[in-house]
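*Asks:* Predicted model and sequence below, questions to follow.
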Amino acid sequence: MYRVGMVPSSQVVPSSEAVPVFVRLAAHPVRWRLLGELAAGDHRVRELTERLGQPQNLVSYHLRLLRDGGLVTTRRSSFDARDSYYHLDLDQCAGALSTTASSLHPALRPSTPAVPSGARVLFACTGNSARSPMAEALLRHRTDGRLDVTSAGSHPKPELHPTAILVLRKEFGLDLAGMRPRHLDSVAGRRFDYVITLCDKVREVCPEFDDATVRSHWSIPDPATASGSDDYEAFARIAVEIDTRVRHLLPVLAANHSGGHRD
């Protein structure tokens, strides 16, 4: 006989073997904090150790579990090859979360985020000839021009890389022909809500901005220095990675900027 307070046999909580991988990985307090830190940008082990206040061997252990679970990836620093940057694969997380939520109840499937407006975003890399102008164009495109998006470099090249222009035109239908590299000095004094560095070298020299500016780092290699691959292929691969990160930036911007600039 079924009584109030009893759980019907058809609704019994599944065994631990049926718990989704994402839940098992994210449930640990240290791993959850690591996911949170990496959600804001790429970091080195020593930075994560400082932020969590935990021993490096413990942090490295949990990072390895997250990497083995496919949620985190690593990439050697282009500034100092002895360092590695850890990156949260948000596409993998989104897929895992969607699967987890849908398995619990169809009503928990994620909804499409609103398009942000009003934020001021600066993308920076060394030469401002490929990565940062691609990010600028892609974010402007995905927000229908609603944001104040700029890019600059610490050592700007004379002009944009021709393959970057070609890739964005062929793969995304975007025209970069009218853009010109600019120096970071040219945006000094301007206020930005977000400053995102796209290469490890410029992260070390990027100037400080307003105290309210959110700083984030995307550790992305320079496609112009890629070896052993076709030039177009290398640029296309980097463009897709930047576009993926831009897409995942949109919900953050939408949550914090519903329109208009901050005072």
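*Replies:* Arrived safely, thanks for sending.
*Asks:* okay, CA-based contacts and neighbour counts for the rest of this
*Replies:* OK.
*Asks:* Counting by contacts, list what the helix of greatest length in the chain packs against.
*Replies:* Using DSSP state H to define each element, the chain has its longest helix at helix 231-256. For helix 231-256, the contact count by 3 or more C-alpha pairs under 8 Å, 6 or more residues apart in numbering; DSSP states H and E identifies helix 131-142, helix 162-172 as packing neighbours.
*Asks:* Highest mean neighbour count out of those helices?
*Replies:* helix 131-142 (a mean of 23; mean count of other C-alpha atoms under 10 Å).
*Asks:* angle of it against helix 231-256?
*Replies:* 50 degrees (axes from the mean of the first three to the mean of the last three C-alpha atoms, to 10 degrees).
*Asks:* Which strands or helices does the helix or strand following helix 131-142 pack on?
*Replies:* The C-terminal neighbour of helix 131-142 among helices and strands, as given by DSSP states H and E, is strand 148-153. Contact here means 3+ C-alpha pairs under 8 Å, 6+ apart; on that basis strand 148-153 packs against strand 120-125, helix 131-142.
*Asks:* Output the contacting helices and strands for the longest one.
*Replies:* Which is helix 131-142. Counting by 3+ C-alpha pairs under 8 Å, 6+ apart, helix 131-142 packs on strand 120-125, strand 148-153, helix 231-256.
*Asks:* Next up, a structure to set beside the first:
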Amino acid sequence: MGRIDRTPVPLLMRMAAHPLRWALMTELASSDRRVRELVAAVDEPQNLVSYHLRLLRSAGLVTARRSSFDGRDSYYHLDLARCATAFGDAATALHPALAPMKRRWSANSSVLFLCTGNSARSPIAEALLRHRAGGDGVVIDVASAGSHPAPRLHPNTVRVLREDYGIDLEPRRPRPLDAVADRRFDLVITLCDKIREVPRDHGSAVTTHWSLPDPSAAGGDDGASYPAFRRLAIELDTRIGFIPPQTTTTRGVS
């Protein structure tokens, strides 16, 4: 009997097959986390968690970013786009009929994006989600607000949405949290580390955190900081594409 040629197991599958690495990936799939939060979630020693995080980072599945609130800390992020591609490739290789299908947004969904100034991160996220859902012919309730609203939207917020996505923002000022205090949301996403540290009751909403830097902190004039706004918009658009469908359709989950 001849020898069977075996196709190498895809790297993602080797990474995900380990129970602890799978647990870490599961945690990071729902929200960016710090090491101590991951340690508490998986109930394993910090040195073991750090070891497996290093393996996931070396595989390109997880990245780390210094906290914009406390520079001594870091947030870990699961690259969902890379995971989706790798899982899709592995599934298709196993059987062509397993190729992933495009998901659609569900109507009657409500999402709130929060950051500090509501001048860059959260209004860009709000506009991109509304644009994506509208492309599917679905109208969803999207809002954004800031804990310390800036006097105006950053000019690069308006520019990047118009030039890169064809979105023209309606004239408006950044909103305070009070402006959305009486509204109920299915999903609340914090976009800066500072606002995440402020305890806040979001009722039955699912909450998640995306640790993103403030693009206006890049310094210099508006032209110098514009590349940071473009990078932010690209990352937000990617993350928004992987918001789990169930979190935009189901209330009562926390």
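*Replies:* Yep, that arrived. Worth saying up front: this structure is predicted, and the values here are computed from it rather than measured.
*Asks:* Redo the helices and strands packed on helix 231-256 of the first structure as TSV? Include distance to residue 155 of the first structure.
*Replies:* Formatted as TSV, these follow (distance: least, C-alpha to C-alpha, whole Å):
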stretch	distance to residue 155 of the first structure
helix 131-142	12
helix 162-172	17
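*Asks:* Among those, which comes closest to residue 87 of the first structure?
*Replies:* helix 131-142 (17.1 Å; C-alpha to C-alpha).
*Asks:* Now do that closest one: everything it contacts.
*Replies:* Contacts of helix 131-142 of the first structure with the rest of the structure, by C-alpha atoms under 8 Å, 6 or more residues apart in numbering, involve 122-125, 146-147, 149-153, 164, 168, 174, 176, 179, 181, 198, 222, 238-239, 242-243, 246-247.
*Asks:* Would you mind giving me the PyMOL syntax to select the buried ones in these?
*Replies:* A single PyMOL command selects the buried members of the contacts of helix 131-142 of the first structure (16 or more other C-alpha atoms under 10 Å):
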select buried, resi 122+123+124+125+146+147+149+150+151+152+153+164+168+174+176+181+198+222+238+239+242+243+246+247
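*Asks:* Let me see the contact set for the closest residue to residue 143 of the second structure other than its chain neighbours.
*Replies:* Using C-alpha to C-alpha, 6 or more residues apart in numbering and skipping the chain neighbours, the partner closest in space to residue 143 of the second structure is residue 112 (4.9 Å). For residue 112 of the second structure, the contacting residues are 126, 142, 143, 144, 145, 185, 187, 188, 189, by C-alpha under 8 Å, 6+ apart.
*Asks:* go with 6 Å
*Replies:* Neighbouring residues of residue 112 of the second structure by C-alpha atoms under 6 Å, 6 or more residues apart in numbering: 142, 143, 144, 188.
*Asks:* Could you give the number of residues near the residue mapped onto residue 78 of the second structure from the first structure?
*Replies:* In the first structure, residue 78 of the second structure lines up with residue 88, judged by TM-score structural alignment. Neighbourhood size, residue 88 of the first structure [other C-alpha atoms under 10 Å]: 24.
*Asks:* quick one: contacts for the closest residue to residue 88 of the first structure other than its chain neighbours?
*Replies:* Among residues not flanking residue 88 of the first structure along the chain, residue 72 sits closest, at 4.6 Å (C-alpha to C-alpha, 6+ apart). Residue 72 of the first structure is in contact with 66, 87, 88, 89, counting by C-alpha under 6 Å, 6+ apart.
*Asks:* The first one -> the second structure?
*Replies:* Meaning residue 66 of the first structure. Aligned partner of residue 66 of the first structure by TM-score structural alignment: residue 56.
*Asks:* Now do the contacts for that match.
*Replies:* Per C-alpha under 6 Å, 6+ apart, neighbours of residue 56 of the second structure: residue 62.
*Asks:* Spell out the secondary structure type for it.
*Replies:* Classification of residue 56 of the second structure by DSSP: H, G, I helix; E, B strand; the rest coil places it in helix.
*Asks:* Please report the distance of it from residue 66 of the second structure.
*Replies:* Counting by C-alpha to C-alpha, to the nearest Å, the separation of residue 56 of the second structure from residue 66 of the second structure is 17 Å.
*Asks:* now swap in residue 241 of the second structure and tell me
*Replies:* Residue 241 of the second structure sits 24 Å away from residue 66 of the second structure, going by C-alpha to C-alpha.
*Asks:* for residue 193 of the second structure, same thing?
*Replies:* 10 Å.
*Asks:* who's more crowded, these two?
*Replies:* residue 193 (21 against 17).
*Asks:* The first structure: which residue goes with the more buried one?
*Replies:* Checking with TM-score structural alignment, residue 193 of the second structure has residue 200 as its match.
*Asks:* who are the neighbours in contact with that match?
*Replies:* Counted by C-alpha under 6 Å, 6+ apart, residue 200 of the first structure has contacts 78, 79, 219.
*Asks:* For it, which non-adjacent residue is closest in space?
*Replies:* residue 79 is the one closest to residue 200 of the first structure (C-alpha to C-alpha, 6+ apart), at 5.3 Å.
*Asks:* Can you give me the neighbour number for the counterpart of the one you found in the second structure?
*Replies:* Under the alignment by TM-score structural alignment, residue 79 of the first structure pairs with residue 69 in the second structure. Other residues lying near residue 69 of the second structure total 16 when counted by other C-alpha under 10 Å.
*Asks:* What strand or helix carries residue 69 of the second structure?
*Replies:* Assessed by DSSP H and E, residue 69 of the second structure sits outside every helix and strand.
*Asks:* swap in residue 36 of the second structure?
*Replies:* Element membership for residue 36 of the second structure (DSSP H and E) is helix 35-42.
*Asks:* List the buried residues of that helix.
*Replies:* 35, 38, 39.
*Asks:* out of those residues, who's nearest residue 95 of the second structure?
*Replies:* residue 38 (34.3 Å).
*Asks:* mind checking what that closest one lines up with in the first structure?
*Replies:* In the first structure, residue 38 of the second structure lands on residue 48 (TM-score structural alignment).
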